[in-house]
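Undergrad: heads up, no residue letters with this:
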């Protein structure tokens, strides 16, 4: 439930992003409007539709224009950004952006609508994201008992030898944690599906250098108020004492992009440096964009720099 009433008493003010009122209502100041899917986007020729995965999880699935209906395509499980508390898989910004990625990468994409904080504090988003990834993987197994109806676009066109996870900002954090969980010896995806690669765009990471007064720190404590270890929790801090060995990330290649003006840049570069030093045997690709800020390519995907970055992501996925 949302409210924009100025007469109610504010409990938490995260302007210009959101406000939480003492009566429990949430006013999301930042965000783009929901838009419907399209069976033939006029700019990219990408088709999309909305699907239900479970009672708590839905998604928007994308299919590029097919030049060879018999050819199997990579599958991208995508997690939207928004600090775990904003935006949506169905919002204008993410829909327009996914159309671009799907068109350039020639990939089937499943953009996950996970539950948001503060109505559903973390770890709800991580739980939903793993369940959605398992649901996608279940399409590789005939008669799988994973909840939800099977999706023909995934069955008919998805190549389960080329499964990617990806996302921007908080979504990049989720994608990273899904890859880490998939690499855990005690966890596995349905059908033995393996994640080939992770696309981490401006991932929301913190480290011990993150200051308590920073928005990154404050937002984390807001979306996960009961978090064990605070900023030293491995879900937000890949360098935490209790974090898994970086070399054990469950994918064979990692693409990370950051930007010069982004407050998360230092933590992002720290992660890439640490991953390369960890003994990780996979491919690591870093793109550091000069003169730009956080998730610039999603806010305006038609600039030259945005198009260049999206093309690099697509090239990474196409292999």
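TA: Arrived safely. This one's a predicted model, so the numbers in the text were calculated from it and none came from an experiment. Numbering: from 1, shown residues only.

Undergrad: drop to CA atoms for contacts and neighbour counts, all remaining ones
TA: OK.

Undergrad: and for residue 307, the neighbour number?
TA: As a burial measure, residue 307 scores 17 neighbours (other CA atoms under 10 Å).

Undergrad: that one and residue 290, how far apart?
TA: 14 Å (CA to CA, to the nearest Å).

Undergrad: ok, and the closest non-adjacent residue to residue 269?
TA: Using CA to CA, 6 or more residues apart in numbering and skipping the chain neighbours, the partner closest in space to residue 269 is residue 258 (7.9 Å).

Undergrad: for that neighbour, give me its contacts.
TA: By CA atoms under 8 Å, 6 or more residues apart in numbering, residue 258 lies in contact with 201, 202, 264, 265, 268, 269, 287, 288, 289, 294.

Undergrad: again, only this time at 10 Å
TA: 169, 200-203, 264-269, 286-290, 292-296 (CA atoms under 10 Å, 6 or more residues apart in numbering).

Undergrad: putting a second one here so we can go through both:
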């Protein structure tokens, strides 16, 4: 390619994303979108897309009903992708959420929050909270809110769950803290949250990590890329819940937690620390941890058909349908 037509790269976070000096963003992984399916042939789950607000969309999943007025647990789900790639409409998420909806027999609202760098943090957190408020608003008689028939007819609002993988797991943590401090519409309560391979990081080495490894890591670079104005950098409480001035985990706004980890995932040591910190915090709930041997980050999404992936999805499903 002639040099005068070669675009200059401003930030190269391969294999995730590239930002060019002209403002163009190239997402290198996991964001290819597929349409919803009125009737998934493998699971029988129906899905459709809708607008929650002028800027937040979602894909809704409804499993096969056994009776016309059946009420189901509701899961608000946040996809992964380091806050800068991935999508609720991704070719990776569609099969995974279909399986989870069928397995849990739950109505799932998979949230399409806006992504960095075009919409840096905290915008993805705000969009995620907006989506949860919208779901909860279905129990109120508030005028002006367009209600979704699947939720009004089949949502059991005494069984609201939130969950997410990777960056989505980080979102779940931050949303649970906010739900512990703020009231949701209709005083709806979150029963449980699952954090799968949650994206937590920090400047202090844990286990066998070195300071240099931490600072050279993609996890470190991605956080500063998606939240360039972040106070405290990599030790901001939103990415590092273990710093001294972080909100106490005793304030998590749910009564049950499930943390899913994988042996080979570099995020696992912080996931284990998260569970230990929750237990010591005085939080008045029930926390469970699953660590899958021999597997890496979000393996169950990249290939949901393996035995270990099926087992983990069943585990998450039983947490929701409990």
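TA: Nice, I can see it. What you are looking at is a predicted structure, and each value in this text was computed from that prediction instead of being measured.

Undergrad: whichever residue in the second structure pairs up with the residue nearest to residue 269 of the first structure: what secondary structure?
TA: Matched across to the second structure, residue 258 of the first structure falls on residue 261, judged by TM-score structural alignment. Under the three-state scheme (DSSP: H, G, I helix; E, B strand; the rest coil), the conformation of residue 261 of the second structure reads as strand.

Undergrad: got it, and residue 221 of the first structure?
TA: Taken by three-state DSSP, the conformation at residue 221 of the first structure corresponds to helix.

Undergrad: from what I see, it and residue 231 are in contact.
TA: Yes - the pair residue 221 of the first structure and residue 231 passes the contact test of CA atoms under 10 Å, sitting 7.8 Å apart.

Undergrad: the more surrounded of these two?
TA: residue 231 (23 against 16).

Undergrad: that one pairs with which position in the second structure?
TA: Aligned by TM-score structural alignment, residue 231 of the first structure pairs with residue 234 of the second structure.

Undergrad: so the nearest residue to its match once chain neighbours are set aside: helix, strand or coil?
TA: The shortest distance from residue 234 of the second structure to any non-neighbouring residue, by CA to CA, 6+ apart, is to residue 202 (5.2 Å). Following three-state DSSP, we place residue 202 of the second structure in the coil state.

Undergrad: for residue 269 of the second structure, see how far away residue 202 of the second structure is.
TA: Counting by CA to CA, the gap from residue 202 of the second structure to residue 269 of the second structure is 12 Å.

Undergrad: of those two, who's got more company?
TA: Relative neighbour count places residue 202 above the other of residue 202 of the second structure and residue 269, with 22 against 18, counting by other CA under 10 Å.

Undergrad: ok, the more buried one to residue 156 of the second structure distance?
TA: Going from residue 202 of the second structure to residue 156 of the second structure by CA to CA gives 38 Å.

Undergrad: hmm, back to that, intersection of neighbour lists for residue 221 and residue 231 of the first structure?
TA: Contact criterion CA under 10 Å, 6+ apart; residues bridging residue 221 of the first structure and residue 231 by contacting each: residue 212.

Undergrad: neighbours of residue 118 of the first structure, just the number please.
TA: Using other CA under 10 Å, residue 118 of the first structure has 18 neighbouring residues.

Undergrad: and if you look at residue 106 of the first structure?
TA: For residue 106 of the first structure, the number of neighbouring residues by other CA under 10 Å comes to 21.

Undergrad: again, but for residue 138 of the second structure
TA: 21.

Undergrad: ok, residue 126 of the second structure - contacts?
TA: So residue 126 of the second structure contacts 56, 113, 114, 171, 175 (CA under 10 Å, 6+ apart).

Undergrad: can you give me the helices in the second structure?
TA: 93-104, 123-136, 149-154, 167-181, 211-216, 218-226, 268-280, 299-302, 307-321 (DSSP state H).

Undergrad: will you turn the ones you listed into CSV that also has distance to residue 33 of the second structure?
TA: Shown next, in CSV, are the helices of the second structure (distance: least, CA to CA, whole Å):
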stretch, distance to residue 33 of the second structure
helix 93-104, 9
helix 123-136, 19
helix 149-154, 23
helix 167-181, 18
helix 211-216, 31
helix 218-226, 21
helix 268-280, 29
helix 299-302, 15
helix 307-321, 22
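
Undergrad: of these, which is nearest residue 67 of the second structure?
TA: helix 149-154 (10.3 Å; CA to CA).

Undergrad: flag every buried residue along that closest one.
TA: With burial defined by 16 or more other CA atoms under 10 Å, the residues of helix 149-154 of the second structure counted as buried are 151, 154.

Undergrad: what packs against it?
TA: Packed against helix 149-154 of the second structure by the contact rule (3 or more CA pairs under 10 Å, 6 or more residues apart in numbering; DSSP states H and E) you find strand 57-62, strand 72-78, strand 107-112, helix 123-136.

Undergrad: CSV for the ones you listed, including distance to residue 20 of the second structure?
TA: Written out in CSV, the entries for these read as follows (distance: least, CA to CA, whole Å):
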stretch, distance to residue 20 of the second structure
strand 57-62, 27
strand 72-78, 27
strand 107-112, 24
helix 123-136, 21
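
Undergrad: distance check, the aligned partner of residue 303 of the first structure in the second structure against residue 50 of the second structure.
TA: Residue correspondence to the second structure (TM-score structural alignment): residue 303 of the first structure is matched to residue 306. Separation of residue 306 of the second structure from residue 50 of the second structure (CA to CA): 31 Å.

Undergrad: now residue 245 of the second structure
TA: Between residue 245 of the second structure and residue 50 of the second structure the computed distance is 38 Å (CA to CA).

Undergrad: spit out the contact partners of residue 105 of the first structure.
TA: Neighbour list for residue 105 of the first structure: 64, 73-74, 76, 310-319 [criterion: CA under 10 Å, 6+ apart].

Undergrad: go again with 7 Å.
TA: By CA atoms under 7 Å, 6 or more residues apart in numbering, the residues touching residue 105 of the first structure are 314, 315, 317, 318.

Undergrad: do the same with residue 49 of the second structure
TA: By CA under 7 Å, 6+ apart, the contact list for residue 49 of the second structure reads 36, 58, 59, 60.

Undergrad: pick out the most distant pair among these.
TA: With CA to CA as the measure, no two of those lie farther apart than 36 and 58, at 10.7 Å.

Undergrad: more crowded one of those two?
TA: Regarding residue 36 of the second structure and residue 58, a neighbour count based on other CA under 10 Å identifies residue 58 as having more, with 24 against 16.

Undergrad: distance of residue 78 of the second structure relative to residue 31 of the second structure?
TA: As for residue 78 of the second structure, its distance to residue 31 of the second structure is 14 Å (criterion: CA to CA).
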